[in-house]
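[1] Sequence first, predicted coordinates after that:
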Amino acid sequence: MNGVTVVDHPLVQHKLTLMRRKETSTASFRRLLREISTLLAYEVTRELDLTTMRIETPIMEMDAPILEGKKLVFASILRAGNGLLEGMLDLVPAARVAHIGLYRDHETLEAIEYYFKAPEDLENRLVIAVDPMLATANSAIAAMDKLKERGARNIRFLCLLAAPEGIRRFQEAHPDVAIFTASIDEKLNEKGYIIPGLGDAGDRMYGTK
């Protein structure tokens, strides 16, 4: 699909398979999510802008590459987004963090906002929004709306799994936002869950029902 990058690295796919297994424990699921998020962060940040700075190595001076511009922002779509956030901060510890509180109404499947807190000056920063699932896309679309309202102009969306239906709806609403995912699964079921999927990521991460 145009605008969608599937991260097919063998380690990503191996860890995703372990996460899908229903017998995987809460502790193992949480650990795997942190590990896989670091690998996904590597891909979603691949095209960050670089400049050079003059440094001195133990041998000589040189012009060495370094990230250019303001520090990027990881925007976690609560609550499950925090599972991806931790591993990404392992890779980019200086990143700023935004939190977007959304929950899905199980009757209407619509996203309900309850919290939003973000760094200032979003218009001059790359914002990477994270949520394990792109299912109906209601929460993701609402999160992008909110980030753009606050001035964000350069946004990428990172998830573990995406459904074709969710990708289509997301791209209709936000065609300028690139999607990065570990897998495009088959479809959504009648309850709006991804098939074959891995269940509710938040519940599996925190041991809730």
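    Arrived safely, thanks for sending.

[2] contacts, neighbours, all on C-alpha from now
    Will do.

[3] What's the first helix or strand after the longest helix belonging to the chain?
    The residue-count maximum for a helix in the chain (DSSP state H) belongs to helix 26-44. Proceeding C-terminally, helix 26-44 gives way to strand 50-56 as the next helix or strand, assigned by DSSP states H and E.

[4] Packing partners of that next one?
    Contact partners of strand 50-56 among helices and strands, from 3 or more C-alpha pairs under 8 Å, 6 or more residues apart in numbering; DSSP states H and E: strand 61-67.

[5] residue ranges for the strands of this structure, please.
    For the chain, the strands defined by DSSP state E occupy 4-6, 50-56, 61-67, 73-78, 96-104, 111-117, 126-130, 133-134, 154-162, 178-184, 187-188, 194-195.

[6] among those, which is nearest A41?
    Across the strands of the chain, the minimum distance to A41, taken as C-alpha to C-alpha, is reached by strand 154-162, at 8.3 Å.

[7] From the rest of the structure, what touches that closest one?
    Counting by C-alpha atoms under 8 Å, 6 or more residues apart in numbering, the neighbours of strand 154-162 from elsewhere in the structure are 40, 44, 123, 125-135, 177-185, 194, 197.

[8] Please list only the buried members of these.
    Buried residues within the contacts of strand 154-162, defined by neighbour count using 16 or more other C-alpha atoms under 10 Å: 40, 44, 125-135, 177-184, 194, 197.

[9] before we move on, back to that, and the longest helix of the chain, which residues are buried?
    Within helix 26-44, the residues that qualify as buried are 26, 29-41, 43-44, counting by 16+ other C-alpha under 10 Å.

[10] That one to strand 154-162, inter-axis angle?
    Compare the direction of helix 26-44 with that of strand 154-162 by axes from the mean of the first three to the mean of the last three C-alpha atoms, to 10 degrees and you get 140 degrees.

[11] here comes the other one, which I'd like you to weigh against the first:
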Amino acid sequence: MLGTPEGVKVVDHPLVQHKLTVMRDVETSTRGFRQLLREIAGLLTYEATRDLELTDVHIRTPVAEMNAKKLAGKKLVFASILRAGNGLLEGMLDLVPSARVAHIGLYRDPETLQPVEYYFKAPDDLSERVVIVVDPMLATANSAVAAITKMKERGAKDIRFVCLLAAPEGIKHFREMHPDVQVVTAAIDDHLNDHGYIVPGLGDAGDRMYGTK
């Protein structure tokens, strides 16, 4: 894929790229992978929240009174696609601890590669909040598309999607289904293999995070 596709932001900050390289390495431990995912999530969240609206407030510092900036509107919602999304979620909550959290339980059918929903829980007033949906991998994009469709059905209007890695095939499908949702990722890899895994990728993010196979 030449260039960066419309609606996709690749975060090429040196710290992001360094941490991603260590995460890709097959020799990186479960503990190391989990910690790096948490760290990189905060850096990706900086980019995904760059355009949040601010409002003026009057405060008093230890030295003087001043007008300053604070976030406007209701608190953010981080929507984690279970289970691997929780690895990113923890790092995002480190950055924005007051955010509300939604959980979307989806698993990929190994035969069809289509998402199957088994759980959904979210705040009621999604239409009044910025919603950031998170999942480490945008591979086929079937799960991400289903998750965002669900959030829209529940009223969400301002949605962003944050992932660690994306495949060109997944980006194409995602943009076809949700052209209004920006994708923030650390890298766009080469392609998907026959099993729907990103190549070169980093393997199954959930398995590497939790030490399962």
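    Sure, I can see it. Not measured: the values here are computed from a predicted model.

[12] tm score of chain vs chain?
    In this superposition the chains share a TM-score of 0.99, using TM-score structural alignment, normalised by the length of structure 1; 209 aligned residues with a C-alpha RMSD of 0.5 Å.

[13] who's in contact with the longest helix of structure 1?
    Contacts made with helix 26-44 of structure 1 from outside it, assessed by C-alpha under 8 Å, 6+ apart, are listed as 7, 11-12, 15-16, 18-19, 83-88, 90-91, 156, 158, 180-182, 204-207.

[14] what span of structure 2 lines up against it?
    Mapped onto structure 2 with TM-score structural alignment as the criterion, helix 26-44 of structure 1 occupies residues 30-48.

[15] follow-up on the earlier one: which one, of the strands of structure 1, ends up nearest to R169 of structure 1?
    For the strands of structure 1, the distance to R169 of structure 1 is smallest for strand 133-134, at 10.0 Å, taking C-alpha to C-alpha.

[16] counterpart of that closest one in structure 2, which residues?
    Counterpart in structure 2 of strand 133-134 of structure 1, with TM-score structural alignment as the criterion, is residues 137-138.

[17] The matching stretch vs structure 1 - mean distance after superposition?
    Averaged over the aligned pairs, stretch 137-138 of structure 2 sits 0.2 Å from structure 1 after superposition, using mean C-alpha distance after the TM-score superposition for structure 1.

[18] mind checking how far that stretch is from the chain centre?
    Remark: stretch 137-138 of structure 2 is offset 9 Å from the chain centroid, using C-alpha atoms, centre = their mean, to the nearest Å.

[19] Kindly report the same for stretch 183-194 of structure 2.
    Offset of stretch 183-194 of structure 2 from its chain centre (C-alpha atoms, centre = their mean): 13 Å.

[20] Could you tell me the end-to-end distance of that stretch?
    For stretch 183-194 of structure 2, the first and last residues are 24 Å from each other (C-alpha to C-alpha, to the nearest Å).

[21] next one: stretch 146-159 of structure 2
    The separation between the terminal residues of stretch 146-159 of structure 2, taken as C-alpha to C-alpha, is 13 Å.

[22] Name the residues of that stretch that are buried.
    Under the neighbour-count criterion of 16+ other C-alpha under 10 Å, stretch 146-159 of structure 2 has 146-148, 151, 156-159 buried.

[23] Those residues: which two are farthest apart?
    A146 and D158 (16.3 Å).

[24] Could you find the counterpart of G69 of structure 1 in structure 2?
    With TM-score structural alignment as the criterion, G69 of structure 1 lines up with G73 in structure 2.

[25] Could you check how far its match is from L52 of structure 2?
    Taken as C-alpha to C-alpha, the span from G73 of structure 2 to L52 of structure 2 is 10 Å.

[26] quick one: what's aligned to L85 of structure 1 in structure 2?
    With TM-score structural alignment as the criterion, L85 of structure 1 lines up with L89 in structure 2.

[27] Enumerate every residue touching its match.
    When the contact criterion is C-alpha under 8 Å, 6+ apart, the partners of L89 of structure 2 are 38, 41, 78, 80, 134.

[28] And N142 of structure 2, how far from R160 of structure 2?
    Separation of N142 of structure 2 from R160 of structure 2 (C-alpha to C-alpha): 16 Å.

[29] try K70 of structure 2
    Distance check for K70 of structure 2 against R160 of structure 2: by C-alpha to C-alpha, it reads 21 Å.

[30] and if you look at M23 of structure 2?
    M23 of structure 2 sits 24 Å away from R160 of structure 2 when distances are taken as C-alpha to C-alpha.

[31] the more surrounded of those two?
    Comparing M23 of structure 2 with R160 by neighbour count (other C-alpha atoms under 10 Å), the higher total belongs to M23, at 24 against 19.
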